[in-house]
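I would like to see how this sequence folds:
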Amino acid sequence: MENFSAESIPDLSGINAVVTGANSGLGLETAMVLAAKGARVDLACRDLTRGAAAQDRIRSQTGNDDVRLRRLDLGSLESVHRFAAGQDLPVDLLINNAGVMATPHRTTSDGFELQFGVNHLGHFALTGLLLPALRQAPAARVVTVSSLAHRGGRIDFEDLAAQRRYRPWSRYNQSKLANLLFTFELQRRLEAHGERLLAVAAHPGFANTNLTSGMNHPATLDILGSFFRLLGQSGAAGALPTLYAATAPEVLGGEFYGPGGPGQLRGRPVRVTPAPQASDPATARRLWDVSTELTGVRFAGLD
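Next up is the predicted model:
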């Protein structure tokens, strides 16, 4: 792990990967490396124009033509169902990467607060609906991308729709905490039922990507831009914890990976410790039950 890089990843021929938000940022970097190592990669993107540009770029740079563009809008349960219904191959790697950050108060097409709906509920539903395809693979992994921001998160079960109060960063923190609670609860259920599938989490530290594009606060964007340029690492470096979680043979279910440098802001991937609230089984079970109720998606055999 100490010297892990993209070059450390073995040949991935025969591996089928699905990467959400693969048209830019960390998702594009992750998909690029997986394709370069021979994996068959589905780019799960909301914006098909940008997705097509990413597809062309990946094919051109890697020489791997087995890269497919598929539409997925995590803010629409209808879109998530349609995507899962069109999955025609086993899924060895599901990379739950897509996300939005600190957006103005908006809702998804199903009425969920946008950040919670896209970052957590969309990926919860996608994972549950792809469970049959994941079980068809001999040693599948679900890697969900969280953030250092989870440390400031708490799940506001009494106001998940943010009808009483909306603070963009608090809601982002909540969604990133939800990513970890979901991962750890999924792994507990997989282990309890003797499943081979692994659920793992990762975070990129501070990486220079376009995640802030959904914000509409110019002053905040200027400050963040300077901060990321000063302390951030490249998108390629930020994708390494995700790639490690997805491919390293020593990875175990329920683990969390991030950069090993000071403050976990940058550096090679290492196993990291989540904030205490991410490891609370009671909160995780409650979130699981609420997510099931909101999305209508059940994880067959794991209830």
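
going forward, measure contacts and count neighbours with C-alpha atoms only.
Fine.

In the one helix or strand Thr242 maps to, which residues are buried?
When elements are defined using DSSP states H and E, Thr242 is found to belong to helix 240-247. Within helix 240-247, the residues scored as buried using 16 or more other CA atoms under 10 Å are 240-247.

Next: stretch 255-267.
Buried residues in stretch 255-267, defined by neighbour count with 16+ other CA under 10 Å: 255-260, 264-267.

Also stretch 24-31?
Quick answer for stretch 24-31 (16+ other CA under 10 Å): 24-31.

now stretch 88-106
Per 16+ other CA under 10 Å, stretch 88-106 contains these buried residues: 90-105.

what's the answer for stretch 149-156, then?
149-155.

Going along the chain, name the strands of this structure.
16-20, 40-45, 67-71, 93-96, 141-145, 198-202, 256-259, 269-271 (DSSP state E).

who's in contact with Met215?
Residues in contact with Met215, defined by CA atoms under 8 Å, 6 or more residues apart in numbering, are 101-104, 221.

Closest one of those residues to Glu185?
Met101 (23.6 Å; CA to CA).

wait, that closest one sits on Thr212?
Yes. Using CA atoms under 8 Å, Met101 makes contact with Thr212 at a distance of 6.0 Å.

hang on, the earlier thing: using JSON lines, lay out the strands of the chain together with distance to Arg167.
Shown next, in JSON lines, are the strands of the chain (distance: least, CA to CA, whole Å):
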{"stretch": "strand 16-20", "distance to Arg167": "26"}
{"stretch": "strand 40-45", "distance to Arg167": "27"}
{"stretch": "strand 67-71", "distance to Arg167": "30"}
{"stretch": "strand 93-96", "distance to Arg167": "24"}
{"stretch": "strand 141-145", "distance to Arg167": "22"}
{"stretch": "strand 198-202", "distance to Arg167": "25"}
{"stretch": "strand 256-259", "distance to Arg167": "26"}
{"stretch": "strand 269-271", "distance to Arg167": "31"}
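
one more to put side by side:
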Amino acid sequence: MFSSDGWAADSVPDQSGQTVIVTGANSGLGFEATKVLAGKGAHVVLACRSVERGEDARDSIREEFPAASLSVRELDLASLASIRSFAETFTDEYDSLDILCNNAGVMAIPRQETEDGFEMQFGVNHLGHFALTGLLLDTLESTSGQARVVTHSSGAHERGRIDFDDLHSEDSYAKWGAYGQSKLANLLFAYELDRRLNDAGSNVLSTACHPGYADTNLQRRGPEQSGSRLRLAGMKLANFVLAQSAEAGALPLLYAATDESIEGGEYVGPGGFVNMRGTPEIQQSNERSRDEETAERLWTVSEEQTGVKYNL
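This is a model prediction of the structure:
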């Protein structure tokens, strides 16, 4: 197994001339990745549900990197209409896309539905990014060099199963089960996309990553939305004791997005204590994530539910 000993934010190669989209760029891992990429010379589009929070993030990054090339665009992954609007606006404005970071997500929240009636975690984490990637595929393929799609998963994929009989948890909902399903779907999508790109002779590379256990707002939203002060206090304590920083948690995403050694279909995560912290390395996800029959079925269902067909 290859380990990138000592690989850090400074290891990111020069990104001048690169155009990058980071979903959920206004906070947490997306913010940290955006800061590094912009600091290395990339033009980064901050794709955020809240334009105001995106602009605050942009301004914060420019305090450290005054010359950073950044733009903020509204993207609500819980709305197929918003995803289509974002993609149309982007493709009208840009003729290339070097890196698409499918980063945004929600975790272990009380059951909610997206604008289109999808269970929120499956809808945002998987279906939203599936639709976004498909709508941007032509732009990715028209980019000179090798464009990349990096999809953020989680170690929680190991507890996930794709329940095709109840994808949106209408019959039964368990917040962690739904999260695990969405993170498993992220990997099934990333690997299936890479296989289809290879079969089509495309210049686009699809890979995946996970951040380990990183201290971000993601862990707090579930307890906050459920109104559990005890769970919120416990999560804050766990973050303080166990988690690595958001800056460190963003390294697998940055490594997968920029390192020249990365190949399609690889999975990057921190290589330290039980894969929760440490420098990024190539790892192995579980057998279910590599099940090609499940991946093909999920792909078909995802196209049907989003209405987005991939031109491969």
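
tm score of chain vs chain?
The TM-score (TM-score structural alignment, normalised by the length of structure 1) is 0.98; 301 aligned residues with a CA RMSD of 0.9 Å.

before we move on, the earlier item: now the two most distant members of the contacts of Met215 of structure 1.
Across the contacts of Met215 of structure 1, the longest distance by CA to CA is 13.2 Å; it joins Pro104 and Leu221.

What segments of the stretch 1-150 of structure 2 are helices?
According to DSSP state H, counting those that start in this stretch, the stretch 1-150 of structure 2 carries its helices in the segments 28-39, 51-64, 80-93, 120-121, 129-141.

Kindly reformat those as TSV and extend each row with distance to Gly177 of structure 2.
Compiled in TSV, those are given as follows (distance: least, CA to CA, whole Å):
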stretch	distance to Gly177 of structure 2
helix 28-39	23
helix 51-64	30
helix 80-93	24
helix 120-121	10
helix 129-141	19
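
Look up how far Gln121 of structure 2 lies from Gly180 of structure 2.
Here Gly180 of structure 2 is placed at a distance of 9 Å from Gln121 of structure 2 (CA to CA, to the nearest Å).

Which residue in structure 2 aligns with Pro269 of structure 1?
Using TM-score structural alignment, the equivalent of Pro269 of structure 1 in structure 2 is Pro280.

Likewise for Thr242 of structure 1?
In structure 2, Thr242 of structure 1 lines up with Leu253, judged by TM-score structural alignment.

circling back: now the helix holding Thr242 of structure 1 on structure 2. Mean distance?
For helix 240-247 of structure 1, the mean distance to aligned residues of structure 2 following superposition is 0.3 Å (mean CA distance after the TM-score superposition for structure 1).

Mind giving me the packing neighbours of that helix?
Packing contacts for helix 240-247 of structure 1, counted by 3 or more CA pairs under 8 Å, 6 or more residues apart in numbering; DSSP states H and E, involve helix 25-36, strand 93-96, strand 141-145, strand 198-202, strand 256-259, strand 269-271.

Give me the residues contacting that helix.
Here helix 240-247 of structure 1 makes contact (CA under 8 Å, 6+ apart) with 4-6, 9-10, 30, 93, 95, 141-143, 145, 200-204, 251, 256-259, 268-270.

Out of the residues you listed, which end up buried?
With neighbours counted using 16+ other CA under 10 Å, the contacts of helix 240-247 of structure 1 contain these buried positions: 4-6, 9, 30, 93, 95, 141-143, 145, 200-204, 251, 256-259, 268-270.

Packed most tightly, which of the helices of the stretch 1-150 of structure 2 would that be?
Burial of the helices of the stretch 1-150 of structure 2 is given as mean neighbour count (mean count of other CA atoms under 10 Å); helix 120-121 ranks first at a mean of 30.

Mean deviation, that helix versus structure 1?
Mean deviation for helix 120-121 of structure 2: 0.2 Å (mean CA distance after the TM-score superposition for structure 1).

Need the residues that contact that helix.
Applying CA under 8 Å, 6+ apart, the contact partners of helix 120-121 of structure 2 are 78, 105-109, 111-114, 178-179, 182.

Put together JSON lines for the residues you listed, with distance to Ala38 of structure 2 on each row.
Shown next, in JSON lines, are those (distance: CA to CA, whole Å):
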{"residue": "Ala78", "distance to Ala38 of structure 2": "27"}
{"residue": "Gly105", "distance to Ala38 of structure 2": "22"}
{"residue": "Val106", "distance to Ala38 of structure 2": "25"}
{"residue": "Met107", "distance to Ala38 of structure 2": "27"}
{"residue": "Ala108", "distance to Ala38 of structure 2": "31"}
{"residue": "Ile109", "distance to Ala38 of structure 2": "31"}
{"residue": "Arg111", "distance to Ala38 of structure 2": "36"}
{"residue": "Gln112", "distance to Ala38 of structure 2": "34"}
{"residue": "Glu113", "distance to Ala38 of structure 2": "34"}
{"residue": "Thr114", "distance to Ala38 of structure 2": "31"}
{"residue": "Ala178", "distance to Ala38 of structure 2": "34"}
{"residue": "Tyr179", "distance to Ala38 of structure 2": "30"}
{"residue": "Ser182", "distance to Ala38 of structure 2": "29"}
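
related to what we said a few turns ago, right, so of the strands of structure 1, which gets closest to His81 of structure 1?
Of all the strands of structure 1, strand 67-71 comes closest under CA to CA, at 11.3 Å.

Now do that closest one: which range of structure 2 does it align onto?
Under TM-score structural alignment, the match for strand 67-71 of structure 1 is residues 70-74.
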